[in-house]
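Colleague: Fold the following and give me the result.
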Amino acid sequence: MALYHDFLVEDREFTSYEDLKAHCRLKAPENFNFAYDIVDRYTVTEPGKRALVWCDDDGEEHTWTFEQISADSKRTAYFLASQGIKKGDAVMMILRRRYEWWWVMMALHRIGAIAVPATDQLLQKDIEYRTNAAEIKMIISYDNPAVQSEIEKALPNSPTVKKLVTVGPSREGWIDFHAEVDKCVPEFPRPVGDAAVHSEDPMLLYFTSGTSGYPKMVLHNYLYPIGHLITAKYWHGVQDNGLHLAVSETGWGKAVWGKLYGQWICGSAVFVYDMHSFKPDKMLQKIAKYGITTFCAPPTVYRYLIRQDLSKYDISSVVRFATAGEALNGEVYNKFIEQTGKKIYEGYGQTESTIICGNFLDAVVRPGSMGRPSPVYDVSVVNASGKPVPAGEVGELVIHLDKGHPFGLLSGYYRDVALTANAFDGGVYHTGDTVYMDEDGYVWFVGRKDDIIKSSGFRISPFEVESVLQQHPAVMECAVTGVPDEKRGQAVKATIVLSPGYEASEELEHELFDFVKHETALFKCPRIIEFVHELPKTISGKIRRVEIREKDAGVDVDKVKQEF
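Modeller: Just a heads-up that it's a prediction; the model follows:
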C-alpha cells in the first residue's frame, strides 16, 4: 500500500479543491530520511512492488523493485563511504537519465551527504564555478567522453574534488563505478551517534537555471521530499502501482518533482526513457508500449506533440497529463484537447519549492492559468510595499511564513546569508514572479519581475504577447522582450523560431504584425520581429530573455520599428 497516508494529518480522500485547501495538512516522523523511511519500508511491506522501469534508445531495458533499489543503493552507499564520502560532503552527479542516478541519490541520503545533481551540458567554467561554490568532493559522471573531458579540464581549478567516478567503461584516472559497487555487500545500517542524519540537515543542492546572473545554490533538507506528496498525488494524479513519466533530465530540479520523491511516496513506479535526443514520435511510442498512466512535460514538449498525428498512438492508458516549467499557451492546450480529449493540468513552482500553484484533483482548468494555491503554501499577491493587491491586479507572488516553514520550501541559499535574508525578507518568501489572481483564486503568470516590459507607461507581460503569437501556425517558439526606446522607454520585440515549412520574409513579418494587431491591444504589438533558428535557453530549457535583452541593448529602434 502507498505510504502517503502516513504523512497526512487527516488521512482521507479529499472531494474537491476547496476541501483539499481547507483540510490537507502534512506531518513528518522524527528525523525522516527518504531512503530508510520510504524505500526500505516498501522493502519490508511490499518487496516486489515495482519502483523503476528504465529503457534507452539502444534497446536496453530494466525493471527494479523497491527491494532491488534498496539493495543497490546500499551497495552504492558502502562504496561511497569506502571512498571517504561522509555526512555533509557534497557529491556532484552528471548522470543524464542513467538508472544509476537513483542508486546514488538514495546512497547519498543514507550517508547524509549532499546530493548535487547537474546537467551534462556543463562546460569547464560551469563545472569550476559549481565545484568551488559548493566545495564538491566527488564527481560521478556517465561515460560521455565530451562531458568527462570538460570535468578533467576543470580539475586544476577545482581543489576540493578528490575523486572522479565513471559510470561505464573504465577511464584513466577515474574509479570504475560498477566494478567497485559490484564488490560491495547490500548492507548499510542507518547511521547513529555523530553520523546520524537529522531532518534539518542539508540533503539536496541545486544550482538554479540562471535566467539572469550566476546560478544560485538552492538548499533543501530531509523534509523536502514530503512536500512532493502534494505534487504527485493531487497535481500529477499518480496512482498506486501506476507508472509515471516526467520528461526531465536528472540535472534539472524537475527530476525530483516527477522522477522520485512524490511518486514513490504515493506508490507509483517511475518510468525513465534515457533518450539520445527528444523525438516526439518515439516518446509517444514509449507511452503506448509501457502503458504510462500519468505524464508530465514542459510546454515545449506539448508544442511538438500536437504537431503529430496523435490518432496513430494508443495513449489511452494515460489518465492525466500535466505541465510546468513555463506558462502554457492556451492555443497548445486547446489543440491537445481537440486531438486527445484530455486536459493538461498546469502547475507552477520553482527549484526552491514543490508545487506552489496547480490545477489540483479534478478542478476546472482555465487554459493559461497555473491553477490555485497548494494546500501547504499560504500565498498572496502583493505590491512593492508588501501589501495585498485586489483581484486582477498584477503583483509579486509570495509565500507567508508566519505559520511556520512549510514542507517543500528551500532551507535557504547555500553559503549566502544575504541572498537568503533577501528572499525571506518581511516574513515571506519572495518568488520573484509577477502574477495576478482572479476573483475565483486562479493565478495567472505575468513574468519574472525583470522580464516585464514598460512601454509608454504600460506594463506589458511577455507571456501575454507570446500567447497571441503562438496562435499563428508559423510560430513554433517565441520570446518577447523589451528593447530600449527613447520615446517609449522600451519597445516590444518578438524573437521567433518558425515552424517547419515556413521561411523568414518581409511578407511574413507583416502578416504576423497584422495578426497580433487584430488579437490584442495596439500598445502590446511587437515593433520589431527577428527570426532565429533557436532561442537562448538555460540548461533546464527555460528561455533566457535576459540574453536577448543584453544582445539588443544597442538596437536603434527608430531604424527597425514597425508603425501601425
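Colleague: okay, CA-based contacts and neighbour counts for the rest of this
Modeller: OK.
Colleague: Secondary structure class of V516, three-state.
Modeller: The assignment at V516 comes out as helix when based on DSSP: H, G, I helix; E, B strand; the rest coil.
Colleague: Isn't it up against S467?
Modeller: No. The pair V516 / S467 is not scored as a contact, 10.0 Å apart, by Cα atoms under 8 Å.
Colleague: quick one, helices of the stretch 251-400 of the chain?
Modeller: When assigned using DSSP state H, counting those that start in this stretch, the helices of the stretch 251-400 of the chain occupy the ranges 254-258, 261-265, 280-290, 299-305, 330-340.
Colleague: Redo those as a markdown table? Include mean neighbour count.
Modeller: Written out in a markdown table, the entries for these read as follows (neighbours: other Cα atoms under 10 Å):
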| stretch | mean neighbour count |
| --- | --- |
| helix 254-258 | 23 |
| helix 261-265 | 27 |
| helix 280-290 | 16 |
| helix 299-305 | 19 |
| helix 330-340 | 17 |
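Colleague: any chance of those helices in TSV, plus distance to A384?
Modeller: Compiled in TSV, the helices of the stretch 251-400 of the chain are given as follows (distance: least, Cα to Cα, whole Å):
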stretch	distance to A384
helix 254-258	30
helix 261-265	35
helix 280-290	43
helix 299-305	30
helix 330-340	29
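Colleague: So for S456, which of these sits nearest?
Modeller: Evaluated with Cα to Cα, those place helix 330-340 nearest to S456, the distance being 27.3 Å.
Colleague: who touches D451 in this structure?
Modeller: Residues in contact with D451 (Cα atoms under 8 Å, 6 or more residues apart in numbering) are 461-462, 481, 545-546.
Colleague: Mind listing what's buried along whatever helix or strand E550 lives in?
Modeller: In this assignment (DSSP states H and E), E550 forms part of helix 545-551. Neighbour-count burial for helix 545-551, with 16 or more other Cα atoms under 10 Å as criterion, is recorded at 545-546, 548-549.
Colleague: Show the secondary-structure elements that that helix is packed against.
Modeller: Counting by 3 or more Cα pairs under 8 Å, 6 or more residues apart in numbering; DSSP states H and E, the packing neighbours recorded for helix 545-551 are strand 475-485.
Colleague: same thing but 6 Å
Modeller: Packed against helix 545-551, as judged by 3 or more Cα pairs under 6 Å, 6 or more residues apart in numbering; DSSP states H and E, are no other helices or strands.
Colleague: Alongside the first, I'd like the structure of this one:
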Amino acid sequence: ALAMIIYTSGSTGKPKGVMLTHANIRIGATAVSEYLKLGEDDRLLSVLPYSFDAGLNQLTTMFWTGGSVVHQPVTMPAEVVRMARDHAVTGIAGVPPLWNMVVRYLDEVPTPLPALVRVTNTGGKIPPNILDLMPGVFPGVDIYLMYGLTEAFRSTYLPPERFAAKKGSMGQQIPYAQVFAIRPDGGVAGPGEEGELVHAGPLVSLGYWERPELTAEKIRHCPALDAVTGGKPVVWSGDLVRLDADGDMWFVSRMDDMIKTMGFRLSPTEVEDLLSQSGMVTDAVAFGIDDEARGQAVVAAVTLIDGADEAALMAHCRKTMAHYMQPARIHSWPGPMPRTASGKLDRPAVIRVARG
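Modeller: From the prediction side, this is the model:
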C-alpha cells in the first residue's frame, strides 16, 4: 500500500513524486542498518534534507535501530565539523558537494573527531582529489561509497575495507537488492563490459505519482532477468556502469550525457575527474556541443580556485588529457555552482548557462 510520496532531486529534470510502500521504507531502513552496522548507540549528523530519500533514511534507520539523529540544517563546513565534534557523532552522510567543502576544510584545519565511526557518500561521484584526502582527514573512520536512485532507494555500496583498492567504485548490491547491468543487446553485462544499471527486488517503488506513462517507461520488464525476477518489472536507471573483474560497478555516465566526439564515446565524468585532479577547480561540469568537424566538442564549466586561471587549466588539459578529451572551451563559473534542493550539483542549470 502507498505510504509516502517523496520527490526526486531534479538533477536530471523536473522533480518527480515517487510512490513508496511501507515495505520499501522498512526494508530500506533494514538494509542500510545492516551494511553500515548501525545500532542503538549510533548518533547520526543529519545534514541532508528530510524531503529526499537519503536524508529521510537517516531518520528511518535510527527509528529501526533505536539510535539518535543530531539535526544540522546548516552545511557550512566549519559548522558541520563543530556539531560532529560537540555531539560525539558516530556517522555523517553527505553528497559530493558537501564532502568537497568538509574535506578541504579538515585538510586545512585538522580537527579530531574521536567518536566518528563512519562517513557515507551518495548522490554522485566524489572527485578523485577529494577521495585521496579522505583517509587522512578521517583517520580510522570507515568510508562508504554508495549509489542509489529514489525509484529504488539504494542500490549498491563499496565496503570500507575495499576503499583503498577500489577508490571511486560503486561496489555491489546492498542487502535485499538485485542489481545488474544490461548491455545494449539486452544481455546481462559481465566483467569488463558496460551496461545500463537496473534494480530489481523489494526496494522497487510503485512508480511516479500521477505519471503512468513515465512509470511504464522507467519501471518495466527485463527479459534477461526473468529467471531472477519472475517477470516482475525492474527500475531502469539511465546510468551507464562498467563491471570490473570482481563484479564491482563503476559509474561511467548518464546515458544521455555521453559525448560523441571525433569517433569516440566520452564520459563527462572522465573529463571532470581530470579537471578536479588539476587542483585548480572546486566544481566541474563537462558536456558536449554540436561541432561540424568533431561531431561534438567538449565544453568544461569550472569554478576556479583563487589564483588559478583558464590558461593554466587549459595547459593542464593539454598535458594530461588525450586529444579528443581536451575541452574546446572553458567557461569560468563565478563562485560555487548551483545545487538542487537535495544538495547535488545542478548540472542542467550549469549546462544551460555555459552552453551560451
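Colleague: What's the match for H220 of the first structure in the second structure?
Modeller: Following TM-score structural alignment, the counterpart assigned to H220 of the first structure within the second structure is L20.
Colleague: Which secondary structure state is assigned to that match?
Modeller: In three-state terms, and counting by three-state DSSP, L20 of the second structure is strand.
Colleague: State the distance from it to G123 of the second structure.
Modeller: Shown here: L20 of the second structure relative to G123 of the second structure, a distance of 19 Å by Cα to Cα, to the nearest Å.
Colleague: what about these two, which has more around it?
Modeller: Ranked by neighbour count (other Cα atoms under 10 Å), L20 of the second structure and G123 place L20 first, with 25 against 21.
Colleague: Looks like G347 of the first structure contacts I356 (just checking).
Modeller: No. Checked against Cα atoms under 6 Å, the pair G347 of the first structure and I356 is beyond contact range at 7.7 Å.
Colleague: Tell me the spacing between I92 of the second structure and A29 of the second structure.
Modeller: Distance from I92 of the second structure to A29 of the second structure, counting by Cα to Cα: 16 Å.
Colleague: Then F264 of the second structure?
Modeller: Using Cα to Cα, F264 of the second structure is found at 42 Å from A29 of the second structure.
Colleague: more neighbours, these two?
Modeller: A direct count of neighbours by other Cα under 10 Å for F264 of the second structure and A29 places A29 higher, at 22 against 14.
Colleague: and the more buried one, what is it in contact with?
Modeller: For A29 of the second structure, the contact set (Cα atoms under 6 Å, 6 or more residues apart in numbering) comprises 60-61.
Colleague: buried set for stretch 510-522 of the first structure?
Modeller: Taking 16+ other Cα under 10 Å as the neighbour-count basis, stretch 510-522 of the first structure is seen to contain the buried residues 512-513, 515-517.
Colleague: Repeat that for stretch 151-164 of the second structure.
Modeller: Neighbour-count burial for stretch 151-164 of the second structure, counted by 16+ other Cα under 10 Å, picks out 151-160, 163.
Colleague: and what of stretch 299-314 of the second structure?
Modeller: Residues of stretch 299-314 of the second structure classed as buried by neighbour count (16+ other Cα under 10 Å): 299-304, 313-314.
Colleague: circling back to that earlier point, would you turn the buried residues of stretch 151-164 of the second structure into JSON lines with distance to E194 of the second structure?
Modeller: Shown next, in JSON lines, are those (distance: Cα to Cα, whole Å):
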{"residue": "E151", "distance to E194 of the second structure": "22"}
{"residue": "A152", "distance to E194 of the second structure": "21"}
{"residue": "F153", "distance to E194 of the second structure": "22"}
{"residue": "R154", "distance to E194 of the second structure": "20"}
{"residue": "S155", "distance to E194 of the second structure": "17"}
{"residue": "T156", "distance to E194 of the second structure": "16"}
{"residue": "Y157", "distance to E194 of the second structure": "18"}
{"residue": "L158", "distance to E194 of the second structure": "18"}
{"residue": "P159", "distance to E194 of the second structure": "22"}
{"residue": "P160", "distance to E194 of the second structure": "24"}
{"residue": "F163", "distance to E194 of the second structure": "22"}
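Colleague: Show me what G288 of the second structure lines up with in the first structure.
Modeller: The pairwise alignment with the first structure assigns G288 of the second structure to G482, based on TM-score structural alignment.
Colleague: what's around its match, how many residues?
Modeller: As a burial measure, G482 of the first structure scores 27 neighbours (other Cα under 10 Å).
Colleague: One more: the one 10 residues further on?
Modeller: Neighbour count for V492 of the first structure, taken as other Cα under 10 Å: 26.
Colleague: same deal with K312 of the first structure?
Modeller: The tally of other residues near K312 of the first structure (other Cα under 10 Å) stands at 10.
Colleague: Take the buried residues of stretch 299-314 of the second structure and keep only those in helices.
Modeller: In this view, these that belong to helices under DSSP state H are 313-314.
Colleague: Farthest-apart pair in the buried residues of stretch 299-314 of the second structure, please.
Modeller: Using Cα to Cα, these span at most 15.0 Å, a distance reached by V299 and L304.
Colleague: what's the burial count for the residue lying closest to F163 of the second structure once chain neighbours are set aside?
Modeller: Taking Cα to Cα, 6 or more residues apart in numbering as the measure, F163 of the second structure lies nearest to I143, with 7.0 Å between them; neighbours along the chain are not counted. Counted with other Cα under 10 Å, the neighbours of I143 of the second structure add up to 22.
Colleague: so what corresponds to I143 of the second structure in the first structure?
Modeller: Using TM-score structural alignment, I143 of the second structure sits opposite I344 in the first structure.
Colleague: For K233 of the first structure, see how far away its match is.
Modeller: Using Cα to Cα, I344 of the first structure is found at 15 Å from K233 of the first structure.
Colleague: for V381 of the first structure, same thing?
Modeller: Distance, V381 of the first structure to K233 of the first structure, using Cα to Cα: 26 Å.
Colleague: Of these two, which one has the most company?
Modeller: Neighbours of V381 of the first structure and K233, each counted by other Cα under 10 Å, are more numerous for V381; the result is 24 against 21.
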